[in-house]
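K.L.:
what follows is a predicted structure for the sequence shown.
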Amino acid sequence: MEKEIKISFHVIPSYKDLDETEKKLFDAAKAVRENAYANYSNFLVGCALLLDNGEIVTGSNQENAAYPSGLCAERTTIYWTSANFPKAQITKMFVIGAPRNMLSSQPIPPCGACRQSILEYEAKQDQPIEIYFASLEGEIFKTKSVRDLLPFSFDSSFL
């Protein structure tokens, strides 16, 4: 028997179609992307989180010559946020990625390891995190939860 899984996501045509909060997150992720330490991949990623207290927290990918010792922007940001705002809930996550010296319009989603980490924090706070992902220009994709990007999720219910 074959079954099918459908995922749901929203396509926002461009930056100008974002609301003011979304534009702040986009701008924050784009700006912090420039702080990425990506000397090996030359692929810069910025992440901005909106917390339920209104705070915006940002982070970027940090690489290391001893692969896989580096961390993606999403995990760098979410781990720092949990350590410094342990009671705050993450309501939105904005991720922007692109090669260092190349314009790209293809939305860049979180990798598998980041999806699993985001899932853990959704479970921890018992609330979904809206995830937006984009490149420097073009369409922006939005999901209501990481579960839309990780339909066969592994969480603590299996342990």
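P.N.:
Perfect, thanks for sending it.

K.L.:
could you use CA atoms for every contact and neighbour count after this?
P.N.:
OK.

K.L.:
give me the distance between residue 49 and residue 148.
P.N.:
Distance of residue 49 to residue 148, given as C-alpha to C-alpha, to the nearest Å: 18 Å.

K.L.:
can you pull out the helices in the protein?
P.N.:
In the chain, the segments counted as helices under DSSP state H are 20-33, 73-84, 112-125.

K.L.:
so which of those is nearest residue 141?
P.N.:
helix 20-33 (12.0 Å; C-alpha to C-alpha).

K.L.:
just how off-centre is that closest one within its chain?
P.N.:
12 Å (C-alpha atoms, centre = their mean, to the nearest Å).

K.L.:
also stretch 57-66?
P.N.:
Centroid displacement of stretch 57-66 relative to its chain, using C-alpha atoms, centre = their mean, is 13 Å.

K.L.:
on that earlier part again, which one of residue 49 and residue 148 has more residues nearby?
P.N.:
Neighbours were counted for residue 49 and for residue 148 using other C-alpha atoms under 10 Å; residue 49 has more, 29 against 16.

K.L.:
before we go on, here's another structure to hold up against the first:
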Amino acid sequence: MKELKIESTLYVYDNLNELDKDVISLMHKASEARDNAYAPYSKFNVGAALLLDNGEVITGSNQENASYPSGLCAERTAIYYSGAKYPKAKILKMAIIAGSTKSQTTEPIPPCGACRQSIAEYEVKQDLPIEIFFMGEVGKVVKSNSLANLLPLVFDKSAL
């Protein structure tokens, strides 16, 4: 038997004001996208914003459905739209803001597993890490320099 130790490095900021101006702007875009979420069932609204290497900012919000598996998370909404609209552009940064409409969310909310896998697909495809910033409605912001920190044993095309 051999032990495999996996480590991830994340950076935690006390609030948005500690971030660079371009990231603060991206987080505000994610917050605006969150306002467009359709989450009548979970009451949990999420907004995502992507900064592409062509300077474009793409946003997405979660869109629920009475048939739960038919809904789509904010991160995947934004990623898939960027891939459809700008197929050659690379995603440089992703900002995510999430929270319940029932009570204020103060803890950072990372992408779900399905979104992590989708982000991984684009990070592998573009051969460039995507910086990911995530938070609740207020409070701390977590930064990952790559999806690999959030999904270290990635399933990708090399397994096929």
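P.N.:
Perfect, thanks for sending it. Remember, it's a predicted structure, so these values are computed and weren't measured experimentally.

K.L.:
returning to that earlier point: now the helices of the first structure as JSON lines including distance to residue 45 of the first structure and mean neighbour count?
P.N.:
Formatted as JSON lines, those follow (distance: least, C-alpha to C-alpha, whole Å; neighbours: other C-alpha atoms under 10 Å):
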{"stretch": "helix 20-33", "distance to residue 45 of the first structure": "5", "mean neighbour count": "20"}
{"stretch": "helix 73-84", "distance to residue 45 of the first structure": "6", "mean neighbour count": "19"}
{"stretch": "helix 112-125", "distance to residue 45 of the first structure": "12", "mean neighbour count": "17"}
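
K.L.:
among those, which comes closest to residue 56 of the first structure?
P.N.:
helix 20-33 (7.5 Å).

K.L.:
helices or strands up against the closest one?
P.N.:
Other helices and strands packing on helix 20-33 of the first structure, by 3 or more C-alpha pairs under 8 Å, 6 or more residues apart in numbering; DSSP states H and E, are strand 43-51, strand 56-60, strand 90-99.

K.L.:
show me what contacts the nearest residue to residue 142 of the second structure once chain neighbours are set aside?
P.N.:
The shortest distance from residue 142 of the second structure to any non-neighbouring residue, by C-alpha to C-alpha, 6 or more residues apart in numbering, is to residue 12 (4.5 Å). Shown in contact with residue 12 of the second structure (C-alpha atoms under 8 Å, 6 or more residues apart in numbering): 140, 141, 142, 143.

K.L.:
quick one: which of the residues you listed is most hemmed in?
P.N.:
residue 141 (27 neighbours).

K.L.:
OK, contacts around the residue most central in space within the first structure?
P.N.:
When C-alpha atoms, centre = their mean is applied to the first structure, the residue found nearest the centroid is residue 95 (4.1 Å). By C-alpha under 8 Å, 6+ apart, the contact set of residue 95 of the first structure is 26, 29, 45-48, 73-74, 108-110, 131-134.

K.L.:
shouldn't residue 43 of the second structure be in contact with residue 98?
P.N.:
No: with contact defined as C-alpha atoms under 8 Å, residue 43 of the second structure does not count as touching residue 98 (10.7 Å).

K.L.:
who has more neighbours, the two?
P.N.:
Taking other C-alpha under 10 Å, residue 43 of the second structure and residue 98 do not tie; residue 98 has more neighbours (29 against 15).

K.L.:
which residue lies closest in space to that one, excluding its sequence neighbours?
P.N.:
Of all residues not flanking residue 98 of the second structure in the chain, residue 46 sits nearest, at 4.3 Å (C-alpha to C-alpha, 6+ apart).
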